[in-house]
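Visitor: fold the following, please.
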Amino acid sequence: MIEIKHVTKTFGTKKAVDDLDLTIPTGEIIGFIGPNGAGKTTTIKMMTGVLNPDEGDILINGKSIQKEPLEAKRQFGLVPDSPDMFLRLKGIEYLNFMGDIYEVDTQVRQQRIEALAETFEMKEALNDKILSYSHGMRQKIIIMGVLINEPEVWILDEPMTGLDPQSSFRLKQMMKEHAAKGKTVFFSTHVLEVAEKLCDKIAIIAHGKMIYFGTLEDLRAQHGENQSLEELFLEVTEHA
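Guide: Here you go, the predicted structure:
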């Protein structure tokens, strides 16, 4: 479970996130959507301890990201919005580095690396430097590094960007399987068609404020039974 408790973050005179209050239950896939500059990335950075909120607190499986940062960070895996990191490492070196950080047993780690490399068609690339990878391959290795620990909570910032259709399809399957095990998937996306088909609930943020959280069915009941998520999103954010 993720609990965002009345969180505010200000940069200069602008409130990037304004009294955000949200409880994300286990066993669900939550789509986090909003216009550019709405506060999505700032929220994710606070959830993961990259930024500290000015007010409020965030709990990951009951662990405060401010008061118990190490314990909180053990609860989640993060796929950031840019995969351009650790470029001078080989793919296998990066995966072992992530395994070391999360103290994944060597034998278990090897099995997971083999399975993930098979899933994302990366076997032949693991001994190459990440610097030589395409954007899509960098995205894959970052996702693999997150999943090697099998974290309870997945926090994914635009995770499908750059993925080929097969890898994107498999990742979506894995997200569904993870939620079906009673665990949590929280992901931001600009591809509303993906959110519409995949998510159990939608969280819409605009100007740093949460303007809707609930099922797509309830949103349609409020605004129009036959509208797509894209149409509903434009309607609810137009005057927010």
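Visitor: alpha carbons only for contacts and neighbour counts from here, please
Guide: Will do.
Visitor: and the helices in the protein, which stretches?
Guide: 40-47, 69-73, 91-101, 106-119, 135-147, 165-180, 192-198, 216-223, 229-238 (DSSP state H).
Visitor: now the second one, please; I'll put the structures next to each other:
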Amino acid sequence: MSAETITTDDEYALELVDLRREFGDKVAVDDVTVRVPRGSFYGLVGPNGAGKTTALSMAVGLLRPSSGRASVEGIDVWADPVAAKRHLGVLPDGLALPERLTGGELLTYWGRFRGMDATAVASRSAELIRILELEEAETLGTLVGEYSTGMRKKIGLATALLHAPSVLVLDEPYEAVDPVSARVLTRILRRFTASGGSIVISSHVMSLVEQLCDRVAIVAAGRVVADGTLDEVRSGETLEDRFVELVGAPDVDEEELSWIGS
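Guide: As a prediction, this is how the structure comes out:
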């Protein structure tokens, strides 16, 4: 069987079926099933430690699942990772980047590593650096190791976009990004889905997910507790209220922390 024929249901841009990951006795992801339709902007939300990053890491081939399967554009991620990753652009949590390269050098290296044509790499790199407002850093020869957290997010997004994937998986892409840059990022992502691409983002900012996403899954304790269109998941409430209702919030007694403000 050839690599390109190791496929599953290609109706979905990204499909996770009964995905499970155990670390010793701890179950981090508990038989999660998520299906992302083509062309959708899909939000994955949950409290810290809910299993979002672990699930996304398995979905894109960075962490092997204990059981279950993941596919991208109908190609099984673990049966044929090379073919699957051609379709994927990934901004992982805690992105590690070469510290001693400029942003432009990083993109050049990344594109050539992917086997892209040198002319296309140069052209796309220059455009991404300009649009993501990294031109000044590039002109000054600023190394990636000297980038701020927000700048690292932007150059990480540039590496994810460089090879023109059809599916983007972005873990907290707006974290530490200033409001002006966030607007630029939003325009880029909306253009990506408008042209037929599919996006999955994780975020803790409910208002951001409501603004961007047409479908949402809420994850708690390693399980999907709600999944569907934004309106279906909200059920007439705000996403934040629905999130708290499903996930729960600790009670704080009025007498606790009474010393604050005293």
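Visitor: and of the helices of structure 1, who's closest to Gly56 of structure 1?
Guide: Comparison of the helices of structure 1 against Gly56 of structure 1 by C-alpha to C-alpha identifies helix 40-47 as nearest, at 10.5 Å.
Visitor: circling back: mind checking which of the helices of structure 1 is nearest Pro83 of structure 1?
Guide: helix 135-147 (5.3 Å).
Visitor: tell me the angle of that closest one relative to helix 106-119?
Guide: 150 degrees (axes from the mean of the first three to the mean of the last three C-alpha atoms, to 10 degrees).
Visitor: by how much does helix 135-147 of structure 1 deviate from structure 2 on average?
Guide: Superposed on structure 2, helix 135-147 of structure 1 shows a mean distance to its aligned partners of 1.3 Å (mean C-alpha distance after the TM-score superposition for structure 1).
Visitor: output the residue interval of structure 2 matched by that helix.
Guide: Using TM-score structural alignment, helix 135-147 of structure 1 corresponds to residues 149-161 of structure 2.
Visitor: for the matching stretch, buried residues please.
Guide: With burial defined by 16 or more other C-alpha atoms under 10 Å, the residues of stretch 149-161 of structure 2 counted as buried are Gly150, Met151, Arg152, Lys153, Lys154, Ile155, Gly156, Leu157, Ala158, Thr159, Ala160, Leu161.
Visitor: TSV please, covering those residues and showing distance to Leu168 of structure 2.
Guide: Converted to TSV, the buried residues of stretch 149-161 of structure 2 look like this (distance: C-alpha to C-alpha, whole Å):
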residue	distance to Leu168 of structure 2
Gly150	19
Met151	19
Arg152	17
Lys153	14
Lys154	14
Ile155	15
Gly156	12
Leu157	9
Ala158	11
Thr159	11
Ala160	7
Leu161	8
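Visitor: of all the helices of structure 1, which one comes closest to Leu126 of structure 1?
Guide: Closest to Leu126 of structure 1 of the helices of structure 1 is helix 91-101 (C-alpha to C-alpha; 4.4 Å).
Visitor: distance from that closest one to structure 2 after superposition?
Guide: Compared with structure 2 after the fit, helix 91-101 of structure 1 shows a mean deviation of 1.1 Å (mean C-alpha distance after the TM-score superposition for structure 1).
Visitor: give the other helices and strands that that helix contacts.
Guide: For helix 91-101 of structure 1, the packing partners by 3 or more C-alpha pairs under 8 Å, 6 or more residues apart in numbering; DSSP states H and E come out as helix 106-119, helix 135-147.
Visitor: can I get the ones you listed in CSV with distance to Asn36 of structure 1?
Guide: Output for those, formatted as CSV (distance: least, C-alpha to C-alpha, whole Å):
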stretch, distance to Asn36 of structure 1
helix 106-119, 32
helix 135-147, 21
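Visitor: tell me which of those sits nearest to Val185 of structure 1.
Guide: For Val185 of structure 1, the closest of those is helix 135-147, at 12.3 Å, according to C-alpha to C-alpha.
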